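Student: Predicted model and sequence follow; I will ask about them next.
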Amino acid sequence: MQIAFARAFDKRASTLVLCFSGFATNPKFFAHLACDIPACNIAICYDYRDLAQVDSRLGLCNKSSLESTFLPPVLRDLQELIDRHRHCILVGFSLGVAVAARVIGAIDRAGAFRHSIAINGTPLGIDTRYGIHPRIYARTLEYFDVREFARAFFGSDDVAEITARAKAMKSPIMRGFNGDFSTLFGNVLECKQELQALQRFCQAWGECSASKSGESRAGVHFTHAIISSRDMIFSPMILESTFSHTHTQCHSIDAPHYVFGSFTSWGKLLGICVPKVDSSSGARFWEARQSYTENAPIQATMRQNLMRLLLSHAKGREFEKVFEFGAGVGDFSVLLQENLAYTHFVCNDINNHASILQARLKPKTRVAIFDMHDIKNQPLCLERFDLIASNACLQWLNAKEILESVVPMLASGGLLLLGSFGARTCYEVREILGIGLEYMELEDLCELLQELGLEIVESGSETLKLDCGSALGVFRHFRASGVNSLSGNALNKSKILAYQARFGGKITYEPVYLLAKQPKP
């Protein structure tokens, strides 16, 4: 398996689109797509002739986390590539969906991808119910004809029509094309080698799966599926059946199997599933991930107070399932795991802190990377938890919307533990600069939770002053802790001097604490 980049690698890019191409589909099939996603690297995995070497190192039936030192170089490169990006989007095309499901399911640190998109393929690839039927695949392999494959791939029998379509989209794949499709897909021997490798890979992967559902047997849950109505390789009915019993959103489009020819850019293609591929939300915390813990003393005080509040009422209770949202780099997660008896622990963040969290937290912690505003579209929302906790995150979200989604996730008798901020927080910044967050008062939070059917066990607030030494120190503190919500033009020398004259180096925080309970019937 090889990895190529759609354009020169950008070390500063925060978003990664990782595409597993299909059989015989090398990077030139994507070269016409413009990269119109801000600060984005696009990596394409292709050429699966050596899959046997890759898969033998993964261990077919063992999906536990693997040490990087035991991985083949190409998988180590993938793992490092994933870890260095804030947002990761997985795209699998055709049989590349099956490769992505297995490979990423094994090496991903438990949930780095906010969106996973299957395009005209299934997680099992070759299967009697959830893919290309093994007999059909075997016959294709035995009698492989590159011209017949091209016909199904492009959805046309006419070479002239295929060439005209490619020229219309200015695709480099048809540059110099003279009717010989082996110049596009490779010669028959190369194609058969790749088909055989994919056949063995899919068969072995299917054999080690015991579940009845094709999707649940896969190593990756695909959040979206794009299904071409004119697909002549994967039956649209099979594709719809595969994803019908999961939390996968299906999007049907009028296109042949090679769907990329119908688009001019990655943004337009992914926009079918994800209207806004990247977002500035959470960016400041990603930039401050290395400096957050030592520069966020207020949040440290809050998590200690929340822990005491919980323990005073939990009284040695054992929690079957715990969910923490807005985990960041895991400071509160560590404290929860050290002090609670639990069986399952799930933590979420909008940023890909998966590698940091997996390194800090106990084994088998499940990390789920997604925007909490999208919680209703996540499989997680169907689960029930005995404890849902969050510290210093709710103020960045639409609190009403989030709590309306989160409260139904509490099991009977379950506890909701929240730490947030009140209206006096950073009032100095609002006075000098006229900007700041809109904080929900503690009384309003309690009222909302009661309207949602919860009992308030205990709530309270406090006022804390932090002395940063100078006005400049205050704004450096914001930057290092990731809480700086200032626009680029909001701060200048005169405003820093005004802050210094009015408040010196002090800043006010008003932490609020709340413990609520889902009543038993």
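Tutor: That came through, no problem. Numbering: from 1, shown residues only.
Student: only C-alpha atoms for contact and neighbour calcs from this point on.
Tutor: Fine.
Student: Can you get me a residue count around Leu497?
Tutor: 15 (other C-alpha atoms under 10 Å).
Student: tell me which element it is part of?
Tutor: Following DSSP states H and E, the helix or strand that holds Leu497 is helix 493-503.
Student: Put this next to the previous one:
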Amino acid sequence: MNAAFIRQNHTPVLELFFNGWSMDDCVAHALAGADDLLAVWDYTSFDLDLLPLLAGYREIRLTAWSLGVWSAAKYFENKEVAFADAVAVNGTLQPVSAEYGIAPDIFAGTAANWLEERARERFNLRLAGGRAELAAFPGSGRSAESQQNELNSLLHNIMESLIPANLFRLAVIGSRDRIFSPAAQRAAWQMTESRIVEIDSPHYPFALYPEVAELGKLG
């Protein structure tokens, strides 16, 4: 895991952003806001100690996107962190699942074919919502090999782990998501106590909601 402060002005509130798979800090640098912003990415391993970075804040507001939803829930299991709010965006607690996430064969196929440039291009088009929207997607500077290693590690860890406890107050579902289908997201979150809000958005919602705190105000 990697983490970096995107904004650090020692405000009393910290926005903690668990990024999606394959990303680096590029998406986080595109996020607006006034409060401190700490971004987390690369879930190849979970051995980074975030707790010292969270110390001293009056409030910590968690926003997790895509596979960052499962990763945040998994990471904070058995850790005593009290979130002022926690929002899941276009992801679920069962991400490798035909009913509640991404079908296992599609998940595994994405990992197997990731080194092919055309496979990466197709994925990014689906993530952004189309060619016009792709221009607003910051992308990632990581190598394809690094991204593939992360996805294989996530696949293994998800399949070998129990479903993590739900820490999210709100689940935001993009009605045009072509990575995690809206139907699968609805089915997953309806089994929890999380409030569900749907927005007119593809999988990558931050071109429409660049201020991460906005998403928590939707429901």
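Tutor: Sure, I can see it. Quick caveat: nothing in here was measured; it's all calculated off a predicted structure.
Student: TM-score for these two?
Tutor: Overlay of the two chains. TM-score (TM-score structural alignment, normalised by the length of the second structure): 0.89; 215 aligned residues with a C-alpha RMSD of 1.9 Å.
Student: And the helices in the second structure?
Tutor: Per DSSP state H, the second structure carries helices over the ranges 26-29, 51-54, 67-76, 104-113, 117-128, 131-134, 144-160, 182-189, 212-216.
Student: Ranking those helices by mean neighbour count, which comes first?
Tutor: Across the helices of the second structure, averaging neighbours per residue (mean count of other C-alpha atoms under 10 Å) puts helix 67-76 on top, at a mean of 24.
Student: That helix vs the first structure, average offset?
Tutor: Its aligned residues in the first structure lie a mean 0.6 Å from helix 67-76 of the second structure after superposition (mean C-alpha distance after the TM-score superposition for the first structure).
Student: now Leu208 of the second structure, nearest residue through space, not along the chain?
Tutor: Ser201 (7.5 Å; C-alpha to C-alpha, 6 or more residues apart in numbering).
Student: Please list all residues in contact with the nearest residue to Cys273 of the first structure once chain neighbours are set aside.
Tutor: Counting by C-alpha to C-alpha, 6+ apart, His224 is the residue found nearest to Cys273 of the first structure once chain neighbours are left out, at 6.5 Å. By C-alpha atoms under 8 Å, 6 or more residues apart in numbering, the contact list for His224 of the first structure reads His115, Ser116, Ile117, Ala118, Thr248, Gln249, Cys250, His251, Cys273.
Student: how close does His224 of the first structure sit to Lys28 of the first structure?
Tutor: To Lys28 of the first structure, His224 of the first structure is 25 Å away according to C-alpha to C-alpha, to the nearest Å.
Student: what does Ala480 of the first structure give?
Tutor: 42 Å.
Student: can you check Asn391 of the first structure too?
Tutor: Taking C-alpha to C-alpha, one finds Asn391 of the first structure at 47 Å from Lys28 of the first structure.
Student: Could you check how many residues crowd around Asp467 of the first structure?
Tutor: Neighbours of Asp467 of the first structure (other C-alpha under 10 Å): 15.
Student: Now it. Nearest residue, chain neighbours left out?
Tutor: Lys506 (4.4 Å).
Student: how about the one you found, what's its match in the second structure?
Tutor: In the second structure, nothing lines up with Lys506 of the first structure, judged by TM-score structural alignment.
Student: Tell me which of the contacts of His224 of the first structure persist in the second structure.
Tutor: Using both residues aligned by TM-score structural alignment, their matches' C-alpha atoms under 8 Å, the second structure keeps these contacts from those: Ser116, Ile117, Ala118, Thr248, Gln249, Cys250, His251, Cys273.
Student: Please say which position in the first structure Asp105 of the second structure maps to.
Tutor: For Asp105 of the second structure, the residue aligned by TM-score structural alignment is Arg135.
Student: Hmm, I typed the wrong one, I wanted Gly216 of the second structure.
Tutor: Checking TM-score structural alignment: Gly216 of the second structure goes with Leu270.
Student: among the helices of the second structure, which is nearest Ser45 of the second structure?
Tutor: Taking C-alpha to C-alpha, helix 144-160 is the member of the helices of the second structure nearest to Ser45 of the second structure, at 7.6 Å.
Student: Show me what Met191 of the second structure aligns to in the first structure.
Tutor: Aligned counterpart of Met191 of the second structure in the first structure: His245 (TM-score structural alignment).
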